[in-house]
Every structure is written in structure tokens, then in C-alpha cells.
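Novice: sharing a model prediction with you, sequence too.
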Amino acid sequence: MKKSVFALLVAASLPLSANAATHTLDGRSLTVDQLWEIAQPGEDVTIAKAGWQRINAGYKAPIHAAADGRSIYGLTVNYGALKDQRVAGTSVEDEPNFTASIKFNERQMRIQAAGVEPFISERESKMAMIIRLNQMAAGYTAMSTEGAQAFMDYINADVTPLIPSRGSSGANDLSLATHIGLSLMGEWDVMYKGERRDSKEVREELGLEPYRPFGLDGISILSNGNVAEAQNIAAVKKAEHLLDISPVIIASSLEALNGNVSPFLWHTVDTKGWPQGHEAAEGILGALKGSYLWELDNKRNLQDPLSFRSSGYILATAKEELRQAKELLNTAINHTTDNPIVNTEARDDLWYSNTPAVNALRVGDDNVFVNSGANFDNTQLAVQMESLGRALAQVIHISAWRTTQLDDGHRTNLPTYLIAKENVGGDGFANIAQSMSGLYAEAMTLTNSATLYGIPTSVGIEETFSNVNLIASRVAKMADIGYEIYAYEVLHTTQGMEIRMRDQDKKMGQGTSHLIEQYRKVVPFVDLDRTYTPDINNGIKFLKTYSAAK
């Protein structure tokens, strides 16, 4: 027997865990930054009253459309090339159609599951479920209230399905998201309290009622982009942190070089006028507050290599691409990637609104529609994420070049290879750039586009691709390499800074002083030649968790 919406509303309004923060999803206002925090362990969600009402209205629309004799994709007829095969009669909520719908959905969950490990992180898995639940609250998915409650039960208990990270169709998450449905059915493993567990056992342990997907629950769970959106958000947040620490790293390079502040001054950047220019430049200058670079020095070059001079503009480029990616994702998580689409609050004032073709798609009320679409197409997000990846490649490029410039004593007026004065006869950083070169090359190979490739399926009816899952993994990998290249640069910048502090009595900026102070807790000054592998790897770990001084 189906639970009433009122009962679910009452349940949703009851207090959850006393130790957990509860966040209300309304299908309209969730942001990437909020989602990232909500996806942490111990964070709970509930659905706004209006969200439950939209879920119920969205559920009813295709049911009523089917009752009117219309063929509804994924409800009364099969998927893809089998779309002419009927799976349930017009009265879907009545037997034998009710059971037939459930059996069809359960079969589809199983046969679509063909992903490739490794699994996405628990945080990404929880994000994927929150995204789908929020999209249900937007009213566009036609999911049942039972389906929404099943998602919320897992989210609030921190039960995260094991979802393969690879094996997307390139157009939607069929072979990935279906593992969420399987785990809700008790047929696929989950992570629970830090352990891989049988989902059926976990459901029994939590006292959850069996979940059987009915109606459009099946296609709404498995054929959408919520896993891809979670993967892209994880990649964006990684890139965001990398860019957040970039200003202080650039500033430290300037101090190691004895570089010029002039390219970053407000009046200089004002003449360029491009987005994020002032934000990037002021971030770099802010880290140099109190630095010796603000004093005149007749040994300072008139202008510096472009890897220093252009660093503000290149950082601004990456920050703007990041902003645009987050803006698209903010929109995506409050809308839907379903097919068919359901819209119970549609516009009805357009020139074509009352044409016969459009009127045939109406369900009862004038502003309720159920029809085919291609909302799973993520080309715009894929192209934007590739732009972010290429911008990160530019950040990596200039970091690598700054590092090699700091080895040149003619540039810095410091010992070549930043050899400490006590390291008599030593080589310093003479050969480090060689290992950095391989990482650099690895990053540059990730700049090639991957949006167009794929194998047509469903007897050729599904023949376009965005590969947004793959692109998310490439952006995440690019950010990882960014940390690695930065580890080489910071090894150099802190060495140069400390030589200037010790041997020239130079004062560093407030932000850069904080950087070197924290970095020295894990990587000591190079006073004598040594094996650098621990320094590089400790530097990578340090940078991935470093928070620049404000």
C-alpha cells in the first residue's frame, strides 16, 4: 500500500539525530558549496513541504497520462530500441500492471549495471543521492514519494552505495547510477560505518522497509546525470582549493626571485579589465603585505619572465572558468537530466503553446506536461569543464617554468640551483626538474578534448556523447598534478626565501611567512644534498590540506 504524502511530510518534520545538522532541500536553491558540506558524514536532509507537493504532482502526471492511453517511455513501454514493446497497461497502479511495473524496473536495474571500478568516494556517492533527492523536490523526476523516502533514509543514515567510477554510456549514468537502485533494493553492496556491507543486511539492521521501484522510479534512478554531477563537483572543489592556495605560492616565487609587484598593481590590472583580474592580483599582493619587495632594490630586474609577470592573469582565467563551471553545476543540481521529462509548472504563454503537437503532450491541467527530451545531454557542462581543465594546465605550465627560472642564478642573484652556503661542493636542485618534466607532460596530455567520442547504442538511436564523467576525472587528475608541480615549486620558493632571510636579512610577506612556517614543519631547509622524494611527497600532502593565511 502506498504511504500518503501527508504521512511522509509528518515523518520528515520529526527531529532526526541530535548531533546532526539537518538541511532542507527545496529543489530550487541548493548550491555546490552547500552540497559539498551536506555530503559529509553526519549531515542530514529533509524535504520542504513544497518539495513534497511537487514530488507528488510529478509522480501523478505520467500515471494520468498513461491512463489517457499515451505511451510513456519507461512506464508503459520499454527503453531505447525496444521502446515499442509494452511493459504495463494504461491503469498502471492497478494489478497486474502494478506488479509488472515493479518487475520491469527491477530487471532494468540489474541489466544496466555494468560499470568498472574503482568506486567513487563515499562523499561523492552521498552527493549523488542528495542531488537526485533535490531534483525530485524540484518536481521534474516523476519519482514516487516512496522512492524519495528511500533516498532520504540512506542519506541520513550515511549509507553510501558502491558506485563504479567508470563505464558511463557517455550520454548519461545508466551503468553507474543503477547501483543506487540496486542497493535500495537490497541487491548491491554499500559502505556503512566504514565497512563494505551487504545492503540487505544494512537495511534490516536499520529497520527499513523493503523498497520496490514502481512507475517511473526505475528510469528516474538509473537514467540521469546525478553521478556525473557529483563527480564534477568533487573535481571542481579540488580545483578550487588548488586555485585558493595559488596566490600565496605565486607570491613566494616572487620573493624567491626578487621579482616585481608592478604587474599586479590595481592601476595595471585596471587597464586589462578582464574578469577575476583584480581578485587574482590582490590575492597575490595580499600575501606580500610587509614583504621586502615593496622596497626599492637596484639589483631587481626591470621586468620578470612571463611565468611570473602573467601569473595573475592566468590565475584569473582559471578562477573565471571555475566560476562558470560552478554556476552550471548550481543550475544542474536544481533541475534534471531525466527522459521523459515531467513539468507540472510549465509556461503556457508561448506562441506555440496551443498548437496541436503541444496540446497532445498535456496531462489534465494546462501547465502539466510529460514528454520525451534529451535532458541527459551534458555537452555544455562537459565543454565548460574541459575549459577549466585547460586553464589549470596553464596554471601548471607557469608553475613549472617559474621553478626552473628559480634555479638560474642569473635570474635570482642567488646561488645557482639554490645551493645553501653550507652545502659546499653540493648540487642543490640541479636535477629535480627532470622528474617534474614527466608530470608536466602528463598534465598537458589531459588538455585534448574527450567530448565527441562514443559508440552508438540502442540500434543507433543514441549516438551523441559528452563523456562528462570522463572529463570530471581528467579535471580531478589535472588538479592532482597541479599539487604535485606546486610541491616542486614550493620546495624551491621556500629555499630561496630562506636564503634571502638568512643571508640577506630580507623580510617576507605576512602570507608567505605563514606558508614557509607551516611548510617547514614537514619539509626542512636543504642545507646539504639529500634524497628529495620524501620532500616532494610530503609537500604534496601538505599542499592538499593547506589553508592560506587570510
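Specialist: Structure's in. What do you need?
Novice: only C-alpha atoms for contact and neighbour calcs from this point on.
Specialist: OK.
Novice: helix, strand or coil for residue 444?
Specialist: Residue 444 falls in the helix class when you classify it by DSSP: H, G, I helix; E, B strand; the rest coil.
Novice: touching stretch 406-416 from outside, list them.
Specialist: With contacts defined as Cα atoms under 8 Å, 6 or more residues apart in numbering, stretch 406-416 is touched by 253, 256, 257, 258, 405, 417, 418, 429, 430, 492, 493, 496.
Novice: ok, now stretch 166-175?
Specialist: 112-118, 176, 222-228, 376-378, 453-454, 464-470.
Novice: thinking again about what came up before, could you give me the ChimeraX syntax to select whichever of the contacts of stretch 406-416 are buried?
Specialist: Per 16 or more other Cα atoms under 10 Å, the buried members of the contacts of stretch 406-416 correspond to this ChimeraX selection:
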select :253,256,257,258,405,417,418,429,492,493,496
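Novice: I figured residue 22 hits residue 46, correct?
Specialist: Yes - Residue 22 is within contact range of residue 46, at 6.8 Å (criterion: Cα atoms under 8 Å).
Novice: show me which of these two is the more surrounded one.
Specialist: residue 46 (26 against 17; other Cα atoms under 10 Å).
Novice: let's verify the residue nearest to that one when sequence neighbours are not counted: helix, strand, or coil?
Specialist: Leaving aside its sequence neighbours, residue 46 sits nearest to residue 24 (Cα to Cα, 6 or more residues apart in numbering; 4.9 Å). Here residue 24 is recorded as strand under three-state DSSP.
Novice: use this one as the comparison:
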Amino acid sequence: MVLLNGQTLTFEEVNRVLFDEVKVGFSDESLRKVEESRKAVEKIVEDERIVYGITTGFGKFSDVYIGKEDVETLQLNLIRSHACGIGEPFPEVLSRAMLLLRANALLKGFSGVRPVVIERLLDLVNAKIHPVIPQQGSLGASGDLAPLSHLALALIGEGDVFYKGEKVPALTALTKEGLFPITLTAKEGLALINGTQAMTAMGVVAYLEAEKLAYQSEYIAAMTIEGLRGIIDAFDEDIHLARGYREQVEVARRIRDHLADSQLTTRQGELRVQDAYSIRCIPQVHGATWQALNYVKEKLEIEMNAATDNPLIFNNGEKVLSGGNFHGQPIAFAMDFLAIAMAELANISERRIERLVNPQLNDLPPFLSPEPGLQSGAMIMQYAAASLVSENKTLAHPASVDSIPSSANQEDHVSMGTIGSRHAHQVITNARRVLAIETICAMQAAEIRGTDLMAQATKQFLKEAREVAPFIAKDRIFSNDIEAVTSWLKGASLPAGQSSKDHSRTKA
């Protein structure tokens, strides 16, 4: 079981909850903090103090006083009116992540909710009841209001959920699991939706997928090096130490490790003096992507354990402060950076594909065709990869540089972080397909050279990939191969022993 306390949630724990479906609970100490802040909210209501979101309306309505007899209606109206999400729903794993992260944020004890709200969030996680949450409709400031309102609907028995493979009314799923809808009281509706958990959940899942793909890209690139009889000298440690970027040094080391016993690599001057940049600069480009991943991971780890609603309650209610922790700018920047970094991982992969299939750039059969001319081989696979990297270039345009005022200009600067996170995930999905195409082409080239000459590490990688995409002995519907290898990359475990001193191994 993973125990939440609002302070120390890690990627490894999130990974276990999302993909291994480990149960979740909370620590007794964190619950004490929750109870203390709840008492403060109840006193504010009883004393009829004017405090934003507790005894006032929301946004532009912050100057409208709400009497204590209407606080429950206020919270119910808030959830219903703000459930304006549109478009396709987030995948279930994203809904699950939002439940987990929102519960963890509330456990910090600054939000003033009753323990039952947190308990019900975790009940949904543990029962695998996942709210249906539309992907579009969040500006990424004032919290992810629309998406999180759809999450909150499930707690009050409204809206739809995913349950046992079907979309059903929330009340139906709650009843089958012996759970009851809760009635939201003062502050609780606002506490549930005033946060960054949609963009953060999307960011966490995107990061886990990106980290895994970045490791896999090094095996794929190493196999391409063998297929092109690349020059191993470019990966000599001294070159990379001379520049000084840790991530660059690590990528070069891993490539050397993958190719340590290869008989297909060459030395400078043996066949050519230098390789093209897409081969020679793998450590520099992939290393820069790892730098971005490290930045993204750091920001997400902070946000996973952050109090992001408004107002926040301190000193047992002596201090109740309105601020802007719901503003998603830190995650918006991180998601834009992630999209750019992964777009470049795909970009350099597509250039390696071109070098594998272009007969003017290698001594392999044109387009790796088994019968050039009569059979086209991998010709159009390169087209597909080029299309994907071009699409990524548009998706990588920063969402965070945009803003639009809302709530009658009270909320006059927003982050668009949720849009950025969705774009980053789509870039990663596209990048995985590009790397699947490189895998197919690199395997073909390496087998033409001779698998008996390959390094043990790349030979094992090829062996596993060949189970889903056979050797190209004649033209076939290659779309099926691309999707098969893409699915394999997404679901496969990293090769045995793959890890880094500086990067945690993850499953996604």
C-alpha cells in the first residue's frame, strides 16, 4: 500500500498506483492536520466572517456574501456550473492520477475539507472507479476548474465514471461498491477544483512514458549505428567530459555499453573519417533531452506535493489567505519544454531513418527493399516518420506563451498548462511511432549486415522486437508493423540491467 501524507509522494509510488494498481491510504499525522484546518472553516462559517470561497461567491462574485444557510448550495452549484469540460475524455489512467494527486494535495492540511472528502477520493482509486473527465476546457489557472469539476461530480453521485470496463452513471458504480455520495459543505467544492491536478496528472504520465522512451531510443540508435557501421570513436568518454554535461556523458556511456562487443561498429578512418550529425551527435542531442526530462521531473515532483487551491488556511484558521497557487505557470513551462525535448528526440530519429533507407547515404539495399524496384521496402515508412515529426513541430509551439482573460477580467492571466500537457503527451505518442519506424529499419539493416556480428545488448533488443515485426522478406502492410512495434515499446519492460545512477527506472 502507498500511504499519502501530502509531502513525500514520489514518481515510483505514483507509478505503482497507476500501473500496478497498488492500494492507497493516508497517514494518521496528515489526517490530524486536515481535521485542524476543517475546524477553522467551520468556525469561519459560524462566526459569519467574510472569507473568499467559504462565505463568498467565486471569481468576479468574490464580493457577494453567502450566508451560512446557503454554504452547501453554494458548493453544489459550483461543481455543477463549472463542469463545462468538452471533447474526448482523458484515458482512465489520467483520471486515476487526478484522484490520487488531489487527495495528496488536500492531505497537506491547508484546504479545510473534512476527512471524508479525502477518504472518498481514495475509495474511488481503490475501487477503480474513474470519473469521466473531458480533456478540453481548462485555462490552467484558477486551477483546472472544468476537468476537476467533472472529477468532483463523482463524489456527489453525479456525472459518469469508468467502472469495470464500462461507462456508467457515478451513482451506479458507488452503489455497487457500497459507497455513498457525499454532500459537500463549506469550502469543499472549491478545494476539490482549485488545483493543477489535471495538467500535473497528464504531466506525470507523459514524463513516465518519455523517460522510458528516452532509454529505449538509445538501444534503437545503437542498433542503427550497427546497421550503418557507425564510428564508435565519437562516443569516447574524453570527448564528452571535455564539454561537461552530465547527461551527455551518460548517454555516450550507455551507447558504448550497448555496443561494447559489436563487430559492426568502425573506427574513424576505417570506412570514413566522420559520421553525419544524426549519428555522431547522439550524446549531445539525446543528452539535452535528458536535461529537459530532469527539469520536468523536478517540477512535477514539487507540484505533486503542493497546496494549489485558494484560499489556504494557516495557524488553525488564524490566517486565511487568498493567493494564486492554482496558477499553472511552472507546469506549463515544464510541459512545453517536455514537448520540445521529445519532438527533437523524434526529429533526430527521423534523420537516422533517412540514412538507413537512402541508397545515396549508405551501402545497403535501396530503402532496405528485398527486391529494389519491384518492392518498395521501407520507402514510405520514412514518409510517415517525416509526417509525424512535422506534426510535432506544430504541437511543440509553446502553449504557455498564450493567455486570455476570464471571469470578467478578474482572472486576467492564465497558463494554458493543461493544453501544454496534452500537447506534450501527443508529441510523445508521435515520437514513439517514429522510433518504432527506426526500430524496424535498424533491425532490417543490422540483419542484412549479420546478426552474428551484433553486440549482445542490441541483438537481444532485436530478438524481442522481432517477435512483433518479422524481417522484411517482401512488401506487406507496414502500418501493422509500425503499430505493433509502437505497442511493444509502450508496454515492454526496459532491457535487463537498464538503469542510470541519476534516473529512476520506471514502467509506463
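Specialist: Received the coordinates, thanks. Just so it is clear, the structure is predicted and the values come from calculations on it, not from any experiment.
Novice: can you say which of the contacts of stretch 166-175 of structure 1 are buried?
Specialist: Going by neighbour count (16+ other Cα under 10 Å), these have 112-113, 115, 176, 222-228, 376-378, 454, 464-470 buried.
Novice: tell me which of the residues you listed fall in helices.
Specialist: 112, 176, 222, 226, 227, 228, 468, 469, 470 (DSSP state H).
Novice: how near is the third one to residue 110 of structure 1?
Specialist: The one in question is residue 222 of structure 1. Separation of residue 222 of structure 1 from residue 110 of structure 1 (Cα to Cα, to the nearest Å): 10 Å.
Novice: pull up the overlap in contacts between the two.
Specialist: Common neighbours of residue 222 of structure 1 and residue 110 (Cα under 8 Å, 6+ apart) are residue 178.
Novice: the helix or strand where residue 353 of structure 2 lies corresponds to what range in structure 1?
Specialist: Assigned by DSSP states H and E, residue 353 of structure 2 falls within helix 329-357. Following TM-score structural alignment, the aligned partner range for helix 329-357 of structure 2 in structure 1 is 379-407.
Novice: report the buried residues of that stretch.
Specialist: So for stretch 379-407 of structure 1, counting by 16+ other Cα under 10 Å, buried means 379, 381-407.
Novice: sticking with the residue positioned nearest the centre of structure 2, tell me its helix or strand.
Specialist: Residue closest to the average C-alpha location in structure 2 (Cα atoms, centre = their mean): residue 206, at 1.5 Å. If you go by DSSP H and E, residue 206 of structure 2 is part of helix 197-227.
Novice: quick one, that helix and helix 329-357 angle?
Specialist: 20 degrees (axes from the mean of the first three to the mean of the last three Cα atoms, to 10 degrees).
Novice: ok, average deviation of helix 197-227 of structure 2 from structure 1?
Specialist: Superposed on structure 1, helix 197-227 of structure 2 shows a mean distance to its aligned partners of 1.1 Å (mean Cα distance after the TM-score superposition for structure 1).
Novice: and that helix, what does it pack onto?
Specialist: The helices and strands touching helix 197-227 of structure 2, judged by 3 or more Cα pairs under 8 Å, 6 or more residues apart in numbering; DSSP states H and E, are helix 92-106, helix 145-155, helix 246-258, helix 282-304, helix 329-357, helix 417-449, helix 456-465, helix 478-491.
Novice: structure 1: matching residues for the fourth one?
Specialist: Going back to what we said before, that points to helix 282-304 of structure 2. Helix 282-304 of structure 2 maps onto residues 311-333 of structure 1, going by TM-score structural alignment.
Novice: now the second one
Specialist: With the alignment judged by TM-score structural alignment, the segment of structure 1 matched to helix 145-155 of structure 2 spans residues 174-184.
Novice: returning to that earlier point: superposed on structure 1, where does the helix or strand just after the helix holding residue 206 of structure 2 end up, distance-wise?
Specialist: Downstream of helix 197-227 of structure 2, the next assigned helix or strand under DSSP H and E is helix 237-243. Comparing helix 237-243 of structure 2 with its match in structure 1 after superposition yields a mean distance of 1.1 Å (mean Cα distance after the TM-score superposition for structure 1).
Novice: burial measure for the residue nearest to residue 46 of structure 1, as a count.
Specialist: By other Cα under 10 Å, neighbour count at residue 24 of structure 1 equals 16.
Novice: same thing with residue 81 of structure 1?
Specialist: That count, for residue 81 of structure 1 with other Cα under 10 Å as the rule, works out to 13.
Novice: how much space separates the counterpart of it in structure 2 from residue 270 of structure 2?
Specialist: The alignment partner of residue 81 of structure 1 in structure 2, by TM-score structural alignment, is residue 60. Going from residue 60 of structure 2 to residue 270 of structure 2 by Cα to Cα gives 72 Å.
Novice: so residue 475 of structure 2: helix, strand or coil?
Specialist: coil.
Novice: and it, how far is that from residue 352 of structure 2?
Specialist: Residue 475 of structure 2 is 21 Å from residue 352 of structure 2, by Cα to Cα.
Novice: tell me how far the residue of structure 2 most remote from its centre lies from residue 68 of structure 2.
Specialist: The centre of structure 2 is farthest from one residue, residue 47, which by Cα atoms, centre = their mean lies 44.0 Å away. Counting by Cα to Cα, the gap from residue 47 of structure 2 to residue 68 of structure 2 is 9 Å.
Novice: who's in contact with the residue lying closest to residue 97 of structure 2 once chain neighbours are set aside?
Specialist: If you skip the residues right next to it in sequence, residue 97 of structure 2 has residue 201 as its closest partner in space, 5.3 Å away by Cα to Cα, 6+ apart. By Cα under 8 Å, 6+ apart, the contact list for residue 201 of structure 2 reads 94, 97, 98, 101.
Novice: go again using 10 Å as the cut-off
Specialist: Residue 201 of structure 2 makes contact with 14, 93-102, 207, 300, 303-304, 418, 421 under the criterion Cα atoms under 10 Å, 6 or more residues apart in numbering.
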